[in-house]
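J.: Sequence and computational prediction follow.
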Amino acid sequence: MDQAAAQPRKCPGVDCPNDASTLQCPKCKEQNIPSFFCSQDCFKRSWSEHKAVHKSKNPLRNLLAPKVVSDPDPETGHYNPFPSYDYTGPLRPVYPLSKKREIPKSIPHPEWSESGMPNYPYTRRNKITILDDKGIEAMRVVCRLSREVLDEAAAAIRPGITTDELDAIVHEACIKRNAYPSPLNYNHFPKSHCSSVNEVICHGIPDHRPLEDGDIVNLDISLFHNGYHGDLNETYYVGNKSKANPDNVRLIETTRQCLEKAIAHVKPGVAIKEFGDIIEKHAKSQNLGVIRTYVGHGINTQFHCAPNVPHYAKNKGVGKCAPGMTFTIEPMVSIGSYRDVTWPDNWTSVTVDGKRSAQFEHTLLVTETGVEVLTARFENSPGGPVEMPAKETVTNGDHKS
């Protein structure tokens, strides 16, 4: 970060109103991208969003085969695209990825469906959108449809099914509802949803690995319908062995409870930063760690917007809840370290120690008196809580750095 900006320019940090200084992103410097930030803190805070710029400069990265791959299986043609990568856990990607699935042109597409880039207008970090009655009703509709799609995919989870097969279910379920799957081509993401298995925290790319009895899997679903986005995710047990694993149950049910406790605190006037205190306190009570890199977010006609919603304690989240605002809370909780690394696909985020992670997410509407969970479970939704293990079965996890 030592190259000076040639002219005064705006800082590209998330919702940052400042002018850039002479601090340049090292990766951008390597790629000759003019990207200067106002401060080191702003750069760190904006990293999870900013790194999409690096992806966008290589639009063919998901179309071309990797330069170094393991020997393809002679029967299936499957291979590990990164055989020399030092994986943190036992999970491995199974390529080649299936062909990009298409959405009929008759269904409205978001702006990134062709370019891969959102190209949202600049807004201040504390500029939170308040929806009118029409916008609120549109959010209710898209969030209900998003729940329906998640439930349809979740009902198919079983040992032996691949996450790519789940992606096909998600894709077709979106089309049936005249909706576009928001992740598809968002910053060049190649699939219609994210499937995150075991040590994957988030942004797992659906591939040809069959789910195994004993796995856990998070399905993250987002729909674009009538100009608005809905967003939710849940973590599920795969097979009976998974539910019989006390660490799986402790992790998943605590994460579910973290979200529930945070939602119970939503009402007008509550500071966004308070949710992280609630979430981390409960996670620590079960000796679990909270991932800090990724945040909840505002959502409406934009897929991601203000406010950012950190999930860890003593954070610097900006803003307060106000009637008419819609946003997500989506805690990611780990059995071990809260730190993460990203696979060479530039998407799949995994725990640094290879231990398992779970996540739950809802899209919320702040009302005059409290909160409406727009993506709430239906009475017959698959999954749902199971009984927590007895205290003596809880093992020690390291949620320190």
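T.: That came in fine, so what should we check first?
J.: contacts, neighbours, all on C-alpha from now
T.: Fine.
J.: The residue nearest to Thr326 when sequence neighbours are not counted sits in which helix or strand?
T.: Among residues not flanking Thr326 along the chain, Leu365 sits closest, at 4.6 Å (Cα to Cα, 6 or more residues apart in numbering). Element membership for Leu365 (DSSP states H and E) is strand 362-366.
J.: For that strand, which helices and strands make contact with it?
T.: In terms of contacts (3 or more Cα pairs under 8 Å, 6 or more residues apart in numbering; DSSP states H and E), strand 362-366 is packed against strand 228-237, strand 326-329, strand 371-373.
J.: What residues of stretch 169-176 count as buried?
T.: 169-175 (16 or more other Cα atoms under 10 Å).
J.: now, which of the residues you listed sits nearest Ala306?
T.: Cys174 (25.9 Å; Cα to Cα).
J.: How about the secondary structure of the closest one?
T.: helix (DSSP: H, G, I helix; E, B strand; the rest coil).
J.: any idea which helix is longest in this structure?
T.: The longest helix of the chain (DSSP state H) is helix 133-154.
J.: Out of the helices and strands packed on strand 362-366, the one nearest Lys284 is which?
T.: Smallest distance to Lys284 across these (Cα to Cα): 18.1 Å, for strand 326-329.
J.: ok, Glu137 - how many residues close by?
T.: When neighbours are counted by other Cα atoms under 10 Å, Glu137 registers 12.
J.: In contact with it: list those residues for me.
T.: Not one residue lies near Glu137 by Cα atoms under 8 Å, 6 or more residues apart in numbering.
J.: circling back: Ile278: which of the helices and strands packed on strand 362-366 is closest?
T.: Of the helices and strands packed on strand 362-366, nearest to Ile278 by Cα to Cα is strand 326-329, at 11.8 Å.
J.: Same list (the buried residues of stretch 169-176) but as CSV, adding distance to His229.
T.: Shown next, in CSV, are the buried residues of stretch 169-176 (distance: Cα to Cα, whole Å):
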residue, distance to His229
Ile169, 19
Val170, 15
His171, 15
Glu172, 17
Ala173, 16
Cys174, 12
Ile175, 15
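J.: Which stretches in the stretch 101-250 of the chain count as strands?
T.: 180-181, 194-197, 200-202, 216-225, 228-237 (DSSP state E, counting those that start in this stretch).
J.: quick one on the thing from earlier: deepest of the helices and strands packed on strand 362-366, which one?
T.: Ranked by average neighbour count under the criterion mean count of other Cα atoms under 10 Å, these are headed by strand 326-329 at a mean of 28.
J.: tell me what that strand is packed against?
T.: By 3+ Cα pairs under 8 Å, 6+ apart, strand 326-329 packs against helix 246-263, strand 296-298, strand 305-309, strand 362-366.
J.: A further structure is provided below for comparison with the first:
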Amino acid sequence: MLVQDLQQRQSDWQTAWQIKTSRGLVGWLIVAPTRLPDQAPMRQAWLDLIERVVQPCAIAISQIQLLQVECPHCRKLETRIRELEKINQLKSEFLANTSHEIRTPLNSMLGFVQLLHQSQSSELAAHRDYLNIILSSGQYLLALVNDILDLSKVEADRLDLQWETIHVPDLCHSLIALIAEKAHAKGLQLRISFDPSVTTFVADSLRLKQMLFNLLSNAVKFTPSGTVGLSVNLVGVFLHFTVWDTGAGMTKEQQVRLFRPYTQFPNEVVKTHEGTGLGLVVSQKLARLHGGRIEVHSELNQGSQFTLVLPLTPAVGDRQAPPEISVPKPRSSPTAIPGSRDASAPHNLTYRPTAPTTPTSTAPPSALGKPILVVEDNASNARLVLTYLAKLGYQVLWAKIRRSYGFV
């Protein structure tokens, strides 16, 4: 059409044509040449040139417009790809850290089992000590595996809730009893309070215990001294289970990252405690399955407050609970299980006078009486190594891995 129009024009002119492709109108071509040559060969050459230029021009314009339409989608896709790559990297780091978390309790469990096989029947007291360590490591490993399985079930939408009527005061007292030993071993005070109108409601009892136990365990873990508390209040049509402490607290940046899967804090405070950080992620997902959420308010060195907000569903039965109960401290605080996750461990170099028992083999005479330095951050594994070396006739110095000493 363009070429035919040019063939009919004999004078100088300026005009515009629509350029169309199979996708529709792509633009306009404005042509303003001088007078075409009168000679037929030259005139035909100009027309051939224009005809060859128009089609590629139309294709180019069409491709430009297509890119303009698709570029925003490409940018969104690139952003999503970067997000997925970051998540994949976090998963890789998480799996690397988790493999260590799994191996550590297994090492101590298997090691102390070997000691039990090697020891004499007269060592019953030591046997109980070893069994306590095995039990503690096994419980930790089981909790870790449960968190991983629960997270995978929730993400795959394969976790079903079992609804039942729950008596709130009984539930909370049982949870406080579960953490009482570890709390009192650290010298912590425990407090619990209820809204007088709160008695029963409907939820998944097992999952509710799991969420609250995780919050309470974290509060005890990250509170070196002071108080850990649990309060239950009715706010509108929601129940608020608030776990508060006077512990280390968190920065705003840490709070933002708190519920991200596979994210672990790199700061020095958290490095002193074992764990994968999955518990809070799983708890938040369980809360959402209940139609609720977990809120956090914290300030660094000022303690933290985690609130599990769940919708209140009327339930039958009504047993009044006292508005406030103070959990008394036992007359004799139980000692933490030696070598367990929360057992007291030396922060600096600690000398242990490990007089050998009957060794299965002996150390070289030149080594007897000379201390060996064991650098190990896990209390259970350190206890295992110290026990083995003591049986060989060595004396041992134990150092936790601390940046201030340059150990890595």
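T.: Happy to help now that I have it. Computed from a prediction, not measured in an experiment: that's the story for all the values here.
J.: Any chance you could compute the TM-score here?
T.: After superposition, the two chains reach a TM-score of 0.24 (TM-score structural alignment, normalised by the length of the first structure), with 167 aligned residues with a Cα RMSD of 7.2 Å.
J.: returning to that earlier point: for Gln40 of the first structure, find the nearest of the strands of the stretch 101-250 of the first structure.
T.: Taking these one by one with Cα to Cα, strand 200-202 is closest: 25.1 Å.
J.: Contacts for that closest one next, please.
T.: Under Cα under 8 Å, 6+ apart, the answer for strand 200-202 of the first structure is 194-196, 218, 332, 340, 348-351, 356-359.
J.: For these, could you give me JSON lines that also reports secondary structure, neighbour count and distance to Gly230 of the first structure?
T.: Putting the contacts of strand 200-202 of the first structure into JSON lines (DSSP: H, G, I helix; E, B strand; the rest coil; neighbours: other Cα atoms under 10 Å; distance: Cα to Cα, whole Å) gives the following:
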{"residue": "Cys194", "secondary structure": "strand", "neighbour count": "27", "distance to Gly230 of the first structure": "14"}
{"residue": "Ser195", "secondary structure": "strand", "neighbour count": "27", "distance to Gly230 of the first structure": "17"}
{"residue": "Ser196", "secondary structure": "strand", "neighbour count": "26", "distance to Gly230 of the first structure": "19"}
{"residue": "Asn218", "secondary structure": "strand", "neighbour count": "25", "distance to Gly230 of the first structure": "17"}
{"residue": "Met332", "secondary structure": "strand", "neighbour count": "29", "distance to Gly230 of the first structure": "19"}
{"residue": "Asp340", "secondary structure": "strand", "neighbour count": "19", "distance to Gly230 of the first structure": "26"}
{"residue": "Thr348", "secondary structure": "coil", "neighbour count": "19", "distance to Gly230 of the first structure": "22"}
{"residue": "Ser349", "secondary structure": "strand", "neighbour count": "22", "distance to Gly230 of the first structure": "22"}
{"residue": "Val350", "secondary structure": "strand", "neighbour count": "28", "distance to Gly230 of the first structure": "25"}
{"residue": "Thr351", "secondary structure": "strand", "neighbour count": "26", "distance to Gly230 of the first structure": "27"}
{"residue": "Arg356", "secondary structure": "coil", "neighbour count": "24", "distance to Gly230 of the first structure": "26"}
{"residue": "Ser357", "secondary structure": "strand", "neighbour count": "33", "distance to Gly230 of the first structure": "23"}
{"residue": "Ala358", "secondary structure": "strand", "neighbour count": "31", "distance to Gly230 of the first structure": "20"}
{"residue": "Gln359", "secondary structure": "strand", "neighbour count": "29", "distance to Gly230 of the first structure": "17"}
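J.: so can I have CSV of the residues you listed showing distance to Glu49 of the first structure?
T.: CSV is the format used below for the contacts of strand 200-202 of the first structure (distance: Cα to Cα, whole Å):
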residue, distance to Glu49 of the first structure
Cys194, 17
Ser195, 20
Ser196, 19
Asn218, 21
Met332, 17
Asp340, 15
Thr348, 14
Ser349, 14
Val350, 17
Thr351, 19
Arg356, 24
Ser357, 21
Ala358, 21
Gln359, 19
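J.: tell me, how many neighbours does Arg256 of the first structure end up with?
T.: 23.
J.: With Gln255 of the second structure instead?
T.: 16.
J.: Ok, Glu78 of the second structure next?
T.: The number of residues near Glu78 of the second structure, taken as other Cα under 10 Å, comes to 12.
J.: Figure out the helix or strand that it lives in.
T.: Going by DSSP H and E, Glu78 of the second structure is part of helix 40-118.
J.: Tell me the helix or strand right after that helix.
T.: Following helix 40-118 of the second structure in sequence, per DSSP H and E, is helix 124-155.
J.: list the buried ones in that following helix?
T.: 127, 130-138, 140-141, 144, 147-148, 150-151.
J.: Taking helix 40-118 as reference, get the angle to that helix.
T.: In terms of direction (axes from the mean of the first three to the mean of the last three Cα atoms, to 10 degrees), helix 124-155 of the second structure departs from helix 40-118 by 160 degrees.
J.: Output the helices and strands packed on strand 362-366 of the first structure as a markdown table; include the columns distance to Glu253 of the first structure.
T.: As requested, these are arranged in a markdown table below (distance: least, Cα to Cα, whole Å):
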| stretch | distance to Glu253 of the first structure |
| --- | --- |
| strand 228-237 | 9 |
| strand 326-329 | 16 |
| strand 371-373 | 19 |
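J.: so which of these comes closest to Trp47 of the first structure?
T.: Comparing these by Cα to Cα, strand 326-329 comes nearest, at 19.3 Å.
J.: and after the closest one, which helix or strand comes next?
T.: Next along from strand 326-329 of the first structure, by DSSP H and E: strand 332-334.
J.: elements contacting the following helix or strand past that following strand?
T.: For strand 332-334 of the first structure, the following helix or strand on the C-terminal side (DSSP H and E) is strand 340-342. Identification of packing neighbours for strand 340-342 of the first structure by 3+ Cα pairs under 8 Å, 6+ apart yields strand 349-351.
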